[in-house]
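> Structure of the sequence below:
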Amino acid sequence: MNFDKKLAVTITGTVCLLTTMMAPVSAAIFNFSYSGTSVLDPNDIVTVAGKLTTNPYDSATNSYEIVDITGTRNGNPIESLLSPGLFLDNENLLLAETPALDEFGFAYTVGGALYNVFYTYDYLEIGEQGYYTGYPLTSFSITPIPESSLILGILSITALVVIKKNKG
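The predicted model follows:
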């Protein structure tokens, strides 16, 4: 084995080891988006996109606790995540299976109005703006953002394969 291959194997092994050691202690970040149409007015459409930051995965509950939120709702910035129980019994849990939310979901504020996103037979958003609004969601997506250490590990393995093919 020549020097280039030994170096690539050493770097890849070290990065993979560090990646597996780091993963369990870090928080997870998820991209999320959804859209829907009001039950009262078919011209009233909601579009939301952002990021959810969670505590590490909890195997006892098979979920992640959402601790922060950023993004926009109809172009207006999401101001804050509401503490559990503050609006429609929100729990702020992201389930590690489908559906991604339970019947209590997560709640947040935009422009002083409160919103709760949850799942009961389908994904829904309920809002309170001095009156209640309801949006059955026509699209709903939550995807994890890979950690940079995982990406570094994948790039290292890719580099090893490229070196091997070029030398072989």
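> For the rest of this, base every contact and every neighbour count on C-alpha atoms.
OK.
> Quick check: closest non-adjacent residue to the residue minimising distance to the centre of the chain.
For the chain, the residue nearest the mean C-alpha position is Phe30 (1.7 Å; Cα atoms, centre = their mean). In space, and not counting its chain neighbours, Phe30 is closest to Pro144: 4.2 Å by Cα to Cα, 6 or more residues apart in numbering.
> give the contact list for that neighbour.
With contact set as Cα atoms under 8 Å, 6 or more residues apart in numbering, Pro144 has these partners: Ala28, Ile29, Phe30, Asn31.
> Before we compare anything, build this one as well:
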Amino acid sequence: MNFEKKLALTITSTACILTSMMAPVSAAKFKFSYSGGNVLNPNDVVTASGILTTSAYDPATNSYEIIDITGTRNGQAIDGLLASGTFLDNNNLLFTGFPKVDEFGFAYIIGETSYNVFYTYDYVEIGQQGFFTGYPLTSFSITPIPESSLIIGILSVTALVTINKINARSAHLRNKRQLPLGIGDKGNA
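Just a heads-up that it's a prediction; the model follows:
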């Protein structure tokens, strides 16, 4: 491979890798799931999962603001996100480090019942349907959903590596065919 091709391959690979590593500058999506049980009644359990949509990452606060939610809680569809400050002082912030939510957490509604998921020494869900319910959460997960630019970057790097290997193999075979008779040919020796 000549110098220009190697340089182009190096520049393209570097650009793809750097693009795939950049923090999102637009809205991001995160998968969430959690489960737990009522301390007083082990048969009373909660499981929830879905997608959180956020605004752009704010480096000053190291957080995203949750602007939408979809998913289910105990098989019921989540109706929507509650505005910040409307249930137990929720702020709807999602942090990149630990914990993923603070002591104010994010809140959503299903029918007439509001729920707040927050962190105070552990992750907890509090619900209100005329009376309060509470669940210490035994599992809690929030993971980013890769952006299409990340997927395109990974696919581009994979394609470039594959093309490079194919070109190297082709060059090897071309060089082998150009050798004088008897050299490199075990059948003629």
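> still on that earlier bit, could you identify the helix or strand that succeeds whichever strand or helix holds the residue nearest to the centre of structure 1?
Here Phe30 of structure 1, judged by DSSP states H and E, is contained in strand 28-37. As assigned by DSSP H and E, the chain's next helix or strand after strand 28-37 of structure 1 is strand 45-54.
> what about the strands in structure 2?
28-37, 45-54, 63-73, 76-77, 80-81, 93-95, 106-110, 113-119, 123-128, 132-144 (DSSP state E).
> average distance between the fourth one and structure 1?
Its match in structure 1 and strand 76-77 of structure 2 itself, once the structures are fitted together, sit a mean 0.4 Å apart by mean Cα distance after the TM-score superposition for structure 1.
> buried sites along stretch 133-143 of structure 1?
Buried residues in stretch 133-143 of structure 1, defined by neighbour count with 16 or more other Cα atoms under 10 Å: Gly134, Tyr135, Pro136, Leu137, Phe140, Ile142.
> Let me fix that, I meant to ask about stretch 67-75 of structure 2.
Ile67, Asp68, Ile69, Thr70, Gly71, Thr72, Arg73.
> The first one reaches Thr53, doesn't it?
Pointing back at Ile67 of structure 2 there. Yes - here Ile67 of structure 2 reaches Thr53: they are 5.8 Å apart, a contact under Cα atoms under 8 Å.
> ok so, going back, show me the contacts for the residue nearest to the centre of structure 1.
Contacts for Phe30 of structure 1 (Cα under 8 Å, 6+ apart) come out as Lys51, Leu52, Thr53, Ile142, Thr143, Pro144, Ile145.
> my guess is Thr47 of structure 2 meets Gly71, correct?
No - using Cα under 8 Å, Thr47 of structure 2 makes no contact with Gly71, being 10.9 Å away.
> count of residues packed around the residue nearest to Ile157 of structure 1 when sequence neighbours are not counted?
Nearest residue to Ile157 of structure 1, sequence neighbours excluded (Cα to Cα, 6+ apart): Thr12, at 6.0 Å. Here the number of neighbours of Thr12 of structure 1 (other Cα atoms under 10 Å) works out to 21.
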